[in-house]
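1. prediction below, plus the sequence it came from.
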Amino acid sequence: MIQRNTQALLLALSGLSLAQGAQAQSELKLSGLLGSGVLYTRDSGGRSQLQMTSTHAAPFLALTGSESLGGDLRAIFRWSNSVFVDSGTLAPLESYMGLSSGTWGTLTLGAMYDLLADATPFTSERYTSLLATHPGNLDRTVGNSLSNLVKYKSPVFGGFQFGAMYGFAEADSTTNVGRAVGAELSYASGPLQALAIWESVKGIPYAPATRLGVPSLYGVDFTKAPGTTLSQTQDTATVGLAYTSDGWRWMGNYSHTRLSAAGLQQTETARTLDVGAYKYLTNQLRIGGGYSLTKLASYRWDQVHGHVDYALSKRTSLYLLGVLQKAGPGQKAVLRSQAVAGGRRQSAFEVGMTHAF
């Protein structure tokens, strides 16, 4: 996998020189974000753990391009991989191509972020830490890509923009074997931004015990087989709001997700309220944090998080972050990409560096 990804990157980079001769007609750009830090987790699988990772942002490497087709119509593409600096490995993230027009909007096809990922800037997680993802990411607002997706974004009319997507049901998909469909309406004017999204994704492989730390769901007991994976359907409606004032950016998001699983009659509902804010105290120093409350069936999670970023330059920053999750009675806490805690609380603290290019 690593070798194939590296070869693809080298082939793509070899085309940069070809694009230079036709800059007026086409563009090719290499960009990315690298990050790495040292993470201390209290009660990960019943013990404290120290590891190298990167959970403050989503490190990636991307190659994007466009070609003028006449008028305001352009052909576009994007190829990107997640980058794990600690292990030197890559993982597929997005790969799509399409057409973009200032008059007609943008239509893309391939593997790409779903519409719910568009809600991320309206919540506090994106500006603090991937560790602060809502429990189990049931509302998908952390930012997920889906395979076999067609996505449309309209031009902006008076601050309003409409979006829609359709994902084909394909058995070889690693993200969802069922269809995906969704619609989005957003508005931006001055300091105010707002967003409303409805999305339904079927056939998501999901292990409730390890992702949520719950003993049972859908009437199924996972205590004897915590690794049990279900084919889950997630129907989510979410609204988000952001407002900028006096150097502060205030954010809020509410999501309502109806859950079901193949072969099981019982359904469940998850609801999450998320509020957060950040502020640049100076051109170099930023502070931020937030709180989220998630309820699912009889379960509950309270989560708080905070961070400090210090920019050494326009591209390189140092950061310090912390996240604390408290699960309800009869549950065990579990943060993103961590082992289930031995008890109801789990906390994590990380210090590291990011570099954008």
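-> Cool, got the structure.
2. going by C-alpha atoms from here, please, whenever you check contacts or count neighbours.
-> Noted.
3. ranges for the strands of the stretch 1-150 of the chain?
-> For the stretch 1-150 of the chain, applying DSSP state E, counting those that start in this stretch gives strands covering 26-44, 47-53, 60-68, 73-84, 89-101, 105-113, 145-153.
4. and these as CSV, adding distance to residue 3?
-> Below are the strands of the stretch 1-150 of the chain laid out as CSV (distance: least, Cα to Cα, whole Å):
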stretch, distance to residue 3
strand 26-44, 19
strand 47-53, 22
strand 60-68, 15
strand 73-84, 13
strand 89-101, 10
strand 105-113, 21
strand 145-153, 22
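5. and of these, who's closest to residue 351?
-> strand 26-44 (5.4 Å; Cα to Cα).
6. could you give the angle of the closest one to strand 47-53?
-> When axes from the mean of the first three to the mean of the last three Cα atoms, to 10 degrees is applied, the directions of strand 26-44 and strand 47-53 differ by 160 degrees.
7. quick revisit: please identify which of the strands of the stretch 1-150 of the chain is closest to residue 301.
-> For these, the distance to residue 301 is smallest for strand 26-44, at 16.2 Å, taking Cα to Cα.
8. next, the angle from the closest one to strand 73-84.
-> Using the same axes, to 10 degrees, strand 26-44 lies at 30 degrees relative to strand 73-84.
9. strand 26-44 - contacts with which helices or strands?
-> helix 16-20, strand 47-53, strand 60-68, strand 345-356 (3 or more Cα pairs under 8 Å, 6 or more residues apart in numbering; DSSP states H and E).
10. what helices and strands are in contact with the longest one?
-> By that I understand strand 345-356. strand 26-44, strand 316-327.
11. rerun that using 10 Å as the cut-off
-> strand 26-44, strand 47-53, strand 299-311, strand 316-327 (3 or more Cα pairs under 10 Å, 6 or more residues apart in numbering; DSSP states H and E).
12. residues contacting residue 38?
-> Residues counted as contacts of residue 38 (Cα atoms under 10 Å, 6 or more residues apart in numbering) are 50-55, 86, 320, 349-353.
13. how about a cut-off of 6 Å?
-> Neighbour list for residue 38: 51, 52, 350, 351 [criterion: Cα atoms under 6 Å, 6 or more residues apart in numbering].
14. what does residue 155 give?
-> Contact partners of residue 155, counting by Cα under 6 Å, 6+ apart, are residue 105.
15. next up, a second structure to put side by side with the first:
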Amino acid sequence: MKKPLLAGAAMAGMMTTPVFAQSSVTLYGLIDQGVNYVSNVQTGRSGAGALQGQHQIALSDGATGIGGSRWGLKGSEDLGGGLRAIFTLENGFNINTGGLAQGGLLFGRQAFVGLANPYGQLTFGRQYSIVSDMLAPLSQAGEIPGHMGANPDDLDDLGHSIRINNSIKFRSTSYGGFVFGAMYSLGGVAGATGRNQLWALSGTYANGPLSAGVGYLNARNPNLSYFGTNGNSGGDTVNNMGSAGSATAGQTNTLYAGFASARSMQLAVAGAKYKFGAATIGATVSHLSFDDLGDATSGPNPLHYSGTAVFNNGEVNATWAFTSAFSVNAAYSYTRKASVGQYGSATYHQGELSAAYFLSKRTELYALAIYQQASGTDSLGQSAVASITQLTASSTNKQALVRLGILHLF
């Protein structure tokens, strides 16, 4: 699926005094709605503590769809000499309830202001990681399945699950096909400059049919600085990375939810994509580590982990455009979690098939199917259960999703 094009009417700045700089504000948005069938969703635990699950059929909006329903405002003011002031305010919402997404934040998807010139742009506020910004188009999540097609529990953030607060981001313009970017997030903790800080670097190259890129991100206290940035996030006594469930609630993000006590996190991603006529083939590899487990100032550690938890992931994807309006995508990913202390390793296989048909430039019908199978021991110290991105985990090692949806841009 092509990334949404911003649509809307430009609005001239209104002032009672003479206007010397041209300015504009654009309203845009996306609505994603569909019906999900999930083969197994955890519903809680039995009296003996065993995981319980049932199949589910539900009307599910973009928060668990491929695009994420949103509306936003983008602004630009010409300051002269090639310099512009820019801003973006973007709200996420649930079309089925009218509620706010991102834990109830008004502009939870993005909120930033900055300056741009012919060399690039520098922005400040709540923003996507520069790594996911630049590498996501090379992944399966950059195609028809979007966010739901991300690797298990979106462990490498190529599905744009994460927003970074208090961040400074620079992204260059293209120099002969090369684009580079950097990001730094201030921790803001008095007397502890390094606590909760985050930094990242990324670069891509595009020339004709070939696109490629690499990125690296380093986060201190990731339970707080990286995963704990939504409105309903808590402090270092709360697990912001996922949930171990309860007698009446299912688990989430089981791949890594048990590693909230990591003092730091490192993520490295590389990818490439090549276009052959109507076909496009891509691949990504990612390496994720949660380092120095057992830091009480980062998050809870009920399993008493220490050392480092390591994930490696590889995925391949292919898209075929039969016409300008109809295309099909297929992808496969393999994820491995190394053993940590007394707890063994885990592996995850995920396959995806999806199709999209554009009724117009702004309205798309789509269908997707995702199947995931897990084995080994996951981060919660249990027999690994399947966990498709944005879904409550399965009560078994298998989970399948079928979704039929409609996406409309405005």
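-> Cool, the structure landed. These numbers were taken from a predicted model, which means no experiment stands behind them.
16. got JSON lines for the helices and strands packed on strand 26-44 of the first structure, with mean neighbour count and distance to residue 199 of the first structure too?
-> Formatted as JSON lines, these follow (neighbours: other Cα atoms under 10 Å; distance: least, Cα to Cα, whole Å):
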{"stretch": "helix 16-20", "mean neighbour count": "13", "distance to residue 199 of the first structure": "37"}
{"stretch": "strand 47-53", "mean neighbour count": "14", "distance to residue 199 of the first structure": "31"}
{"stretch": "strand 60-68", "mean neighbour count": "19", "distance to residue 199 of the first structure": "25"}
{"stretch": "strand 345-356", "mean neighbour count": "21", "distance to residue 199 of the first structure": "30"}
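17. on that earlier part again, out of the helices and strands packed on strand 345-356 of the first structure, which gets nearest to residue 189 of the first structure?
-> When those are compared by Cα to Cα, strand 299-311 sits nearest residue 189 of the first structure, at 27.5 Å.
18. run the angle between the closest one and strand 316-327 for me.
-> 170 degrees.
19. which outside residues touch strand 299-311 of the first structure?
-> Strand 299-311 of the first structure is contacted by residues 128, 284-294, 317-328 when judged by Cα under 6 Å, 6+ apart.
20. find me the equivalent region of it in the second structure.
-> Using TM-score structural alignment, strand 299-311 of the first structure lines up with residues 346-358 of the second structure.
21. to residue 202 of the first structure, which of the strands of the stretch 1-150 of the first structure lies closest?
-> Among the strands of the stretch 1-150 of the first structure, strand 145-153 comes nearest to residue 202 of the first structure, with 11.2 Å by Cα to Cα.
22. what residues in the second structure pair up with the helix or strand just after that closest one?
-> Going down the chain from strand 145-153 of the first structure, the next helix or strand is strand 160-167, by DSSP states H and E. Using TM-score structural alignment, strand 160-167 of the first structure lines up with residues 178-185 of the second structure.
23. next one: that stretch to chain centre, how far?
-> Centre-to-centre, stretch 178-185 of the second structure and its host chain are 17 Å apart (Cα atoms, centre = their mean, to the nearest Å).
24. average distance between it and the first structure?
-> Compared with the first structure after fitting, stretch 178-185 of the second structure has a mean deviation of 0.8 Å; criterion: mean Cα distance after the TM-score superposition for the first structure.
25. what residues does that stretch touch?
-> So stretch 178-185 of the second structure is in contact with 166-173, 197-205, going by Cα under 6 Å, 6+ apart.
26. same check, this time on stretch 320-328 of the first structure
-> Contacts for stretch 320-328 of the first structure (Cα under 6 Å, 6+ apart): 299-308, 333, 344-351.
27. could you do stretch 267-280 of the second structure as well?
-> 138, 209-217, 281-288, 318-321.
28. what do you get if the cut-off is 8 Å, keeping everything else the same?
-> Defining contact as Cα atoms under 8 Å, 6 or more residues apart in numbering, one finds that stretch 267-280 of the second structure is touched by 131, 135, 138-139, 156, 209-218, 281-289, 318-322.
29. which of the residues you listed are buried?
-> 131, 135, 138-139, 156, 211-218, 281-289, 318-321 (16 or more other Cα atoms under 10 Å).
30. of those, which belong to strands?
-> With DSSP state E as the criterion, strands contain 211-218, 281-289, 318-321 from among those.
31. contact partners for residue 119 of the second structure?
-> Per Cα under 8 Å, 6+ apart, neighbours of residue 119 of the second structure: 172, 173.
32. spatially nearest residue to the aligned partner of residue 85 of the first structure in the second structure (excluding sequence neighbours)?
-> In the second structure, residue 85 of the first structure lines up with residue 95, judged by TM-score structural alignment. Excluding its sequence neighbours, the residue lying closest to residue 95 of the second structure (Cα to Cα, 6 or more residues apart in numbering) is residue 61, at 6.0 Å.
33. against residue 287 of the second structure, how distant is that neighbour?
-> Here residue 61 of the second structure is placed at a distance of 31 Å from residue 287 of the second structure (Cα to Cα, to the nearest Å).
34. map residue 131 of the first structure across to the second structure for me.
-> So residue 131 of the first structure corresponds to residue 148, using TM-score structural alignment.
35. so what corresponds to residue 234 of the first structure in the second structure?
-> That one, residue 234 of the first structure, aligns with residue 265 by TM-score structural alignment.
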